[in-house]
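> Build the 3D model from these lines:
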Amino acid sequence: MRPRIQAEKGEEMGGGEIVRMKGQRTAAVVVGVKMDAASHQLLTWALVKVAAAGDRVVALHVLPSPAAPAEALDASAGFPSTLSLVKAFEAMLSVYDGLCSLKQIDLELKIARGSSVPKVLVREFISHGATKLVLGVAKSSHAIGCSSRSVAKYCAKKLPRDCSVFAVRNGKALFKREASPAQTLTVGKEEVETKKIKPSSPRSSMSLLSLGDFSSQDKPGWPLLRSALLSQSAMRSIEHSEHKPTSSIVESQVPKELVHLQEKYGTVCRLFSYEDVVCITSEFSPKNLIGKGGSSHVYKGSSSDGQEWALKVLKSSDHHAMEEFTSEIEIVTAMKHKNIVSLVGFCFENNQLILVYDFSSRGSLEDNLHGLDSNKNAIGWAERYKVAVGVAGALDYLHSDGDPPSVIHRDVKSSNILLSDDFEPQLSDFGLAMWASTSAAPRVCNDVAGTFGYLAPEYFMHGKVNEKTDIYAFGVVLLELISGRKPVDTGAKGQESLVMWAMPILQGGKLEELVDPCLGTSFVESELERMALAAFLCISRSPHSRPRMELVLKLLKADDEAVRWARQVANAPEKVDDLDDEAILQHNNLQAHIDLALQDIDDVSSSINSIEPLTNMSMEEYLEGRWSRSSSLN
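Below is the predicted model of the structure:
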């Protein structure tokens, strides 16, 4: 389950570009804050006195841009690191969890950077579509949390008349401009660098988005690469929300897509009412929240007769929600395989999109491999091998031509593999799945979606996707099963790629070094060899060199011919002819582009103004650049 971000070009400012988030609900109230007690009091006043039920409140913190005069900086704070800001604001805003939940308020923090605080305030206020601005007042300060009344007056002058502006000190409004009928507004350009952070609260989440000063000139490959890197930023996001769906007061008209779903699948699946869902989940009780990702939350539900379900609630703020909802229903209902999750029903009342599945008692493979020690100790070698064969069977079924047509899952990972009591795996989460193309050529996607750590190189770099995209991800899952390691593991050496760690061992043939220490010697050597061979072939640098899932399944099931073939391929010297153009990563300075996107937000002050002549990059260089600063989101 992954967050999904799409960006569009905004107005060019200061030679760079402003990237605006699409599909977000507009804000109602913007509150200027900094890290002090006065801002704490100011935000409390705004939440109690100004914000109404259902409002979105943006706590805005402005940092001076690097080009700002030295006297504009807080001498004691300087430029705090992104991590320290995140932690400090998270702690500060966590005290509002109860209040936000009670008033059904979405509380969000945004950190913006600019050379002029008043101009940044105006700019951010308009970009959020806000209607109310609340600022603090102090005798003298350069930080927005203690703004002078002159800043509030400046904002009142520049903002539309249908917006309210408050300047507050110690709970008293010293300046107030009430809203009146709207008028046209033109705002000058302002150079701004933004970092968007959503704090931990029942109605909020936390994510990071960094921007560089990229060249606006169109370059070959760069638009898609930047789209991929923006998607990767989404994958680095850290979810802390206790999402609780709320019913709208007035139900909107049911979209045509949903009417079609009801007519077509109403006899195949159960159509749940919103009242049913509320009852099943005990009014979406936090104790029933069992999973959360970038685009959905999963609740455990129980019926009156004791039947247990898993309810996937898509975030209404995600503009991909309707597309994912309809696609998942259409694809999952067409799939009939014991190792593919079955859809029980769905609900689309009260502006909610909810999918209901059977509950898997043991949770996900990720939980069992990387979760509590008690879970990890419970999944022995026999269970791991059973999971490998089961998931291979599910993917072979998805990729097989016929009726239904073949499907590309696009998000194969351990957190999307659910386990029953007897460790029978079920492949789940088809929100990103697509029907495969009938042509031999791969499809090209403009947006790269999935989970960093499982993305095939040709998909990440060029947006090319076909069945081999799933096969690469399955190879990573096999390495997880064998080693017990995460796709990207953080240890004493920093963040390390599972693929990069395992490849020398696979090539050297000392397969015992791959085995999870928790297993000791409790594994079957012949099965270890077959799993390792399958993993080695699946993570091949060239998509054409990866075997079809049918052959991988035969290999795991100990088919003699498949085993002999796999051994020959694994022991054969690598030939240049085996590489195709998709496997050759073409930018000499591509690692610079990747590193820019993956490095810490604080370091994104450099710009890329040109693309040098193209040369080849090895898979090892690509992986090192790709993984050196990455993290995964499940």
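> C-alpha only now, for contacts and for neighbours.
Fine.
> So Thr326 sits against Val259, correct?
No. The pair Thr326 / Val259 is not scored as a contact, 10.8 Å apart, by CA atoms under 8 Å.
> more crowded one of these two?
Each of Thr326 and Val259 has its neighbours counted (other CA atoms under 10 Å); Thr326 has more, 16 against 12.
> Let me see the contact set for the more buried one.
Glu257, Leu258, Leu261 (CA atoms under 8 Å, 6 or more residues apart in numbering).
> In a helix, it, correct?
Yes. The assignment for Thr326 is a helix, going by DSSP: H, G, I helix; E, B strand; the rest coil.
> Distance of it relative to Cys347?
To Cys347, Thr326 is 12 Å away according to CA to CA, to the nearest Å.
> returning to that earlier point: let's see which of the contacts of Thr326 end up in helices.
Cross-referencing those against helices under DSSP state H gives Glu257, Leu258, Leu261.
> filter these to the buried ones?
By neighbour count, with 16 or more other CA atoms under 10 Å, the ones in helices among the contacts of Thr326 hold Leu258, Leu261 as buried.
> want to put them side by side, so please do this one too:
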Amino acid sequence: MKVDFLVKVCNGDSYISELGYQVRVNYATILAVGCSLSGIKQSVVNDCLKELPPSCSFLVMDKSGKIVLQRQGTSQQGSIYAPFRHPLSSSSEKSYFHQQRAASQLRKSLTVPSSSTAPSMQQTDITARYNIRKAVQVSDLWAEKVSHGSLILEAKGLVRHFTFQELSLATNNFSPEMVIGVGGHSKVYRANLEDGQAVAVKILKETHFPAEDLLHEVRILSDVKHENIIQIIGYCYSKEMHAIVCNLLIGSLKQNLRQLRWNERMGVAVGVAKALEYLHHSFNPPIIHRDVKSSNILLSGTRQPQLSDFGGAMVSQPSEQISASTKPSKVVGTFGYLAPEYMMYGKVDEKVDVYSYGVVLLELITGQEAIQTNEANHESLVLWARSLLNSGLCERLIDPHLSGDYKREEMEIMISVARLCLVHSSSRRPTMEMILRLFQEPEY
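Below you'll find the predicted structure:
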């Protein structure tokens, strides 16, 4: 058997996090590390396991090649995708079953022998080499799983798979002139497909989005169908890039905020409330977006809002399953929009979206961004607004660019809803269902 060795020099926050990242982007099912005669510290083992998905085995080998420790990864990043699995056909189920059985056999073959039955050093060396060689044969299990999931979506007609060449042609070889947006985790291009359709191509930056995250976002977007949520057209999963193709809109709320008239701002507030109410109350368990902000709210030509960027979305854990030992969620999102309990403790439920929605309402009311940046400091819109609300100076919140052209009753409702959403205690915040009713039935 011929084996190719690749040496790669990487930059990262730490060698452990970088190893975990390389495991994910290369779909590795085994991470093997060596250790000195004194062994490996348990703290290092724990840190490594936290970075590895359950689909990856972590092996520690001594200088003789003997496997002295073998564990499965414990990172839950990726486990949130389960509720979005589509029903499998009998042939798909059989294929998936064989994959799972192969993985099970691999784990058995890598079981560490007890001291009473341990073979000689030479035999152990041969066994270790055999185990690694056998692992190579199934190293593409995770890649197959990603491909398997996407093929099911394609077969159902939910999404279309685009090749790198198709998108390169549609974006004029990814010309800088076709760039319509740049975010922390992605770059968005305008693209003209062969059939004449204009679309948006969001290319995910590899440093933050492993392949399973791409499939996760594709699965969610293909499951959700709502007029106020971005419509997915397809995706590209290739060695050159990972991308999502969606319907093309005119821009984000952040880009157009001050140009919006009051009735358009009210339309945005109600539309986003409908989208979040749909995510929170039409799925069981609910879908939590976790990154509701003005740059993730896109606008159509008629200024209708569509919630986008579901890369950080997750399924809410039922309260009866939450225990003292439950690990806090890894915080994703944007500073200035994060609920205090989420930012400090990693606690996630529907109320983190409610808080972020409250920040968006403040932006609609004031015409200001969540974080005001200048040379002197970074001022929080929430802190500034809260001080005025507590002092009864609500009038000072209103965007002067509106020039008084707004309905007073609607403004009072939006200010009241924003105040409720931004309550420090999550249990006292309203649900999106209640918020939508407040907008649609003011007497409520």
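> among the contacts of Thr326 of structure 1, which recur in structure 2?
Contacts conserved in structure 2 for these, using both residues aligned by TM-score structural alignment, their matches' CA atoms under 8 Å: Leu258, Leu261.
> export the contacts of Thr326 of structure 1 to a markdown table and tack on distance to Leu60 of structure 1?
Below are these laid out as a markdown table (distance: CA to CA, whole Å):
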| residue | distance to Leu60 of structure 1 |
| --- | --- |
| Glu257 | 38 |
| Leu258 | 38 |
| Leu261 | 41 |
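> and of the contacts of Thr326 of structure 1, the nearest to Gly509 of structure 1?
Leu261 (51.5 Å; CA to CA).
> The closest one -> structure 2?
In structure 2, Leu261 of structure 1 lines up with Gly149, judged by TM-score structural alignment.
> ditto for Asp411 of structure 1
Asp411 of structure 1 maps onto Asp291 in structure 2, by TM-score structural alignment.
> what sits against its match?
Asp309, Gly312, Ala313, Val332, Gly333, Thr334, Tyr337, Asp353, Ser356.
> On the three-state scheme, it is what?
Applying three-state DSSP: Asp291 of structure 2 is coil.
> Regarding the residue sitting nearest the centre point of structure 2, what is its secondary structure?
The C-alpha lying nearest the average C-alpha coordinate of structure 2 belongs to Gly312 (CA atoms, centre = their mean; 2.0 Å). Following three-state DSSP, Gly312 of structure 2 is assigned to coil.
> For Leu361 of structure 2, see how far away it is.
In terms of CA to CA, Gly312 of structure 2 sits 21 Å off from Leu361 of structure 2.
> State the number of residues packed around the equivalent of Gly431 of structure 1 over in structure 2.
Under the alignment (TM-score structural alignment), Gly431 of structure 1 pairs with Gly311 of structure 2. Residues contacting Gly311 of structure 2 under the criterion other CA under 10 Å number 21.
> Contact partners for Gly311 of structure 2?
Asp213, Leu214, His216, Glu217.
> Most neighbours among those residues, which one is it?
His216 (25 neighbours).
> any idea what that one aligns with in structure 1?
Checking TM-score structural alignment: His216 of structure 2 goes with Ser327.
> Show me the strands in the stretch 301-450 of structure 1, by range?
Using DSSP state E, counting those that start in this stretch, the strands of the stretch 301-450 of structure 1 run over 308-314, 343-347, 353-358, 407-408, 417-419, 425-427, 434-435, 443-444.
> Lys336 of structure 1 maps to what in structure 2?
In structure 2, Lys336 of structure 1 lands on Lys225 (TM-score structural alignment).
> And the nearest residue to its match once chain neighbours are set aside, how far from Gln321 of structure 2?
Once flanking residues are discounted, Lys225 of structure 2 sits nearest to Gln231: 7.6 Å by CA to CA, 6 or more residues apart in numbering. With distances taken as CA to CA, Gln231 of structure 2 is found 32 Å from Gln321 of structure 2.
> Looking at those two now, which is surrounded by more residues?
A count of neighbours by other CA under 10 Å puts Gln231 above the other of Gln231 of structure 2 and Gln321, at 19 against 7.
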